[in-house]
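S.K.: turn this into a structure:
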Amino acid sequence: MKKENGYTFHTLTMKPDDEGEVVATLIEKKAANHSKKALLYIHGFNDYFFQDHFAEWANQQGFNFYALELRKYGRSILPHQKPNDFKDYHEYFEDIDAAVTFIREKEKNEKLVLVGHSTGGLIAALYAHEHRNDNKVDALILNSPFFEFNVPAFLKKTFIPLMVSLAGSFPKLPSPVGLDKGYGYSLHKSHNGEWDYDLDLKPDAGFKIHASWIKGIYTAQKTLQKGLDIACPVLVMYSAKSVKPGNYRPDMQHADAVLNVKDIEHYADVIGKNVEKASFEGGVHDLLLSQKQVRDKVFQKMEEFLKNNL
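M.R.: Below is the predicted model:
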């Protein structure tokens, strides 16, 4: 455990996997006044927690704030690991279980809001579904969840199924397709954005993608697309518009340049019976990194949702 800049960092030791030692990192910032409400944030792919303004907002709303950096992401990356890689989305449930146990049992929080962005949103939705009967999650907020690959139809029908089939025998097979730099260039202050974060932990073009990762995401998405039964209230948020990924263009600072928001809107309808959808003009993929006038509306919407559902 270490403390820095008002945060406490907890290292959670997981069971070893085929690469060896595994850890997750739980980052804590408690509200100024004693609270028994907690918000747990799970980042997206090629990501980690650096959104201080989100933690400050949560504290102002009376929530103890926690961010979970999953295994092989951010501060949890160990030297022997392939960053961001995984094989099965259930691997992450061990990390989330450890964080929830800490928050509820050790810290005695009685209410828990789970917030997931992009890949974290996909994983959080599946987690809330599988734990719908044990009251671990009281409300769920999804920020541009990764419900479907945003690639041309012919790649969905050919390339992705091919990589999925190869992953069984060749999990370390590198994908010839990866992230484009444009979104990263729209965010980081060294390029065209306003945000400062560690480019070693969140590189503009991401880390190398392997067949095992594609299979893990594909399996998770297909599970969700068949329909979930999340019991708690859910807020699904996304930009009002998508733009084509690729090299940086100015329109990437006012739209989702990673996912197709129509996929998010469509699949939000199959994840539970108490789901509210909200779109935001000018929002980027991580809505909380949108320009201030947009993210203020995002915070306002989350505040309203939480007041109505907790």
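
S.K.: going forward, measure contacts between C-alpha atoms and count neighbours the same way
M.R.: Noted.

S.K.: neighbours of residue 69, just the number please.
M.R.: The tally of other residues near residue 69 (other Cα atoms under 10 Å) stands at 27.

S.K.: next: residue 123.
M.R.: By other Cα under 10 Å, the residues close to residue 123 number 27.

S.K.: pretty sure it is touching residue 94, no?
M.R.: No - look at residue 123 against residue 94 with Cα atoms under 8 Å: they stay out of range, at 11.7 Å.

S.K.: other SSEs contacting the strand or helix carrying residue 98?
M.R.: Using DSSP states H and E, residue 98 maps to helix 90-101. The contact analysis (3 or more Cα pairs under 8 Å, 6 or more residues apart in numbering; DSSP states H and E) places helix 90-101 against strand 7-13.

S.K.: same for the one helix or strand residue 140 maps to, what does it pack against?
M.R.: Using DSSP H and E, the element containing residue 140 is strand 139-143. In terms of contacts (3+ Cα pairs under 8 Å, 6+ apart), strand 139-143 is packed against strand 111-117, helix 119-130, strand 234-239, helix 292-309.

S.K.: which residues sit against the first one?
M.R.: Counting by Cα atoms under 8 Å, 6 or more residues apart in numbering, strand 111-117 makes contact with 36-44, 104, 121-124, 136-145, 286, 310, all of which sit outside it.

S.K.: to check against the first, give me the structure of this:
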Amino acid sequence: MIDWRPDVLGDGFEQLTFELGIDDDPGLVDSTRDTQQGPLNAHQLVATLVRSLPEPLSWWNRLTGRQRGLEDVDVLYVHGWSDYFFQADLARFWTLRGARFFALDLRRYGRSLRPGQTAGYIADLGDYDAEIDFALAEMRASAPRSQEARKLVLLGHSTGGLVLSLWASRHPGIADALVLNSPWLELQLSARGRQMIAPIVNLGAKYSPLEGIPQLDYGFYARAVRTVGPASDVERINTEWKPEQSHPVHAGWLRAILAGHDSVYRGLNIEAPVCVLLSRRSALPTRWSEELTRADSVLDVDDISRAALRLGPSVTVERIDGALHDVFVSGDVPRADAYARLGRFAQGWRCALD
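M.R.: Alright, predicted model coming up:
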């Protein structure tokens, strides 16, 4: 029996844990950390699926035959690096339109992170196929039997956008649309910079995959989110799962990311229509300023917009003035703009299928 349990987001949200097996690489477990759940717990790989279902149609709508525009749509969300799913308002956007909303906390992230594990580590982005396949299987199994085949929207933020783009390209014909929220499709150093450092990273990852990679994160992006983001979402952030300064970066993980960027650079073949939501501009987070509350301080949005055109034959790029890296936790005006653009894409896409 499927064991859906109440989720940390409260009413309207449930979670389901998938067991992915035992991680037998001792280098990925910090044995010096004390855990209350036993020494083997850190070796257990799990992923967590969160769901939020739409309210049943009112008796009047059922009587008159009126339906919400996305009644036959399922959405699967995947978070970014050093992140997890907490955006209840984003789920509500979809469920108010009749869609079923699901979100994955990938292995070693958020709800799926176990004490002693190396947060966020992955050696091959293709390994995430396991939890994506589990999630899609559960979504299909739990679909209302009275309906025909449901439409699938993949929704990815930052690194999650890269993961889902690669997955959709490798699995044609499954997703009906792809929505990317500031997807990490290219390294901040641009393609040329990535190609220059890749041999060094690959060599280091071959011999010392857990070697630390220097990074500059002063916590300014987290501060920007706290300053202008929606209070209902910001107040529920678990800083152990989404720390103000990101998780440590390791050579093996970076090698996997660079391989994904290289695949995008060479061109993917996503047949479904793609909508890419981005801030209009980037800002360097070298010191705190109010500018960081109105720009993407994580990625170079111009590089990302160019890389997005390599995803497939049908790509819409939406540049949102004043948006943060996660456009859906931006200030009030850009956040409303982001939702309006998402709504326009979703409505147009769904109508085009009829």
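
S.K.: follow-up on the earlier one: now the helices and strands packed on strand 139-143 of the first structure as a markdown table including distance to residue 280 of the first structure?
M.R.: Shown next, in a markdown table, are these (distance: least, Cα to Cα, whole Å):
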| stretch | distance to residue 280 of the first structure |
| --- | --- |
| strand 111-117 | 15 |
| helix 119-130 | 17 |
| strand 234-239 | 5 |
| helix 292-309 | 7 |
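
S.K.: most tightly packed of the ones you listed?
M.R.: Most buried of these, by mean neighbour count (mean count of other Cα atoms under 10 Å): strand 234-239, with a mean of 26.

S.K.: what stretch of the second structure does that one fall on?
M.R.: Using TM-score structural alignment, strand 234-239 of the first structure lines up with residues 274-279 of the second structure.

S.K.: can you tell me the centre-most residue of the first structure?
M.R.: A centroid search over the first structure (Cα atoms, centre = their mean) returns residue 120, at 2.4 Å, as the residue closest to the centre.

S.K.: so who does the equivalent of that residue over in the second structure touch?
M.R.: Residue 120 of the first structure maps onto residue 160 in the second structure, with residues paired by TM-score structural alignment. Residue 160 of the second structure sits next to 78-81, 183-184 when contact means Cα under 8 Å, 6+ apart.

S.K.: ok, now with 7 Å
M.R.: The contact partners of residue 160 of the second structure, taken as Cα atoms under 7 Å, 6 or more residues apart in numbering, are 78-80.

S.K.: just residue 328 of the second structure next, same as before
M.R.: 335, 338.

S.K.: measure it to residue 226 of the second structure for me?
M.R.: Separation of residue 328 of the second structure from residue 226 of the second structure (Cα to Cα, to the nearest Å): 13 Å.

S.K.: which residue, other than its chain neighbours, is closest to residue 187 of the first structure?
M.R.: Spatial nearest neighbour of residue 187 of the first structure, excluding adjacent residues (Cα to Cα, 6 or more residues apart in numbering): residue 193 at 4.1 Å.

S.K.: do a quick rundown of the helices in the stretch 101-250 of the first structure.
M.R.: In the stretch 101-250 of the first structure, the helices defined using DSSP state H, counting those that start in this stretch lie at 119-130, 153-157, 159-167, 182-187, 211-225.

S.K.: give me the stretch of the second structure that the fourth one matches.
M.R.: In the comparison with the second structure, helix 182-187 of the first structure aligns to the range 220-225 (TM-score structural alignment).

S.K.: mean deviation of that stretch from the first structure?
M.R.: Comparison of stretch 220-225 of the second structure with the first structure after fitting gives an average deviation of 1.2 Å (mean Cα distance after the TM-score superposition for the first structure).

S.K.: touching, the residue nearest to residue 187 of the first structure and residue 186? I think so.
M.R.: Yes - in this structure, residue 193 of the first structure is within contact of residue 186 by Cα atoms under 7 Å, at 5.0 Å.

S.K.: neighbour-wise, which of the two wins?
M.R.: residue 186 (25 against 17).

S.K.: and the gap between that one and residue 248 of the first structure?
M.R.: For residue 186 of the first structure relative to residue 248 of the first structure (Cα to Cα), the value is 7 Å.

S.K.: and for residue 257 of the first structure?
M.R.: Distance from residue 257 of the first structure to residue 248 of the first structure, by Cα to Cα: 9 Å.

S.K.: try residue 283 of the first structure
M.R.: Note on residue 283 of the first structure: its distance to residue 248 of the first structure, by Cα to Cα, is 16 Å.

S.K.: which one of the two is surrounded by more residues?
M.R.: Higher neighbour count among residue 283 of the first structure and residue 248: residue 283, with 30 against 18, using other Cα under 10 Å.
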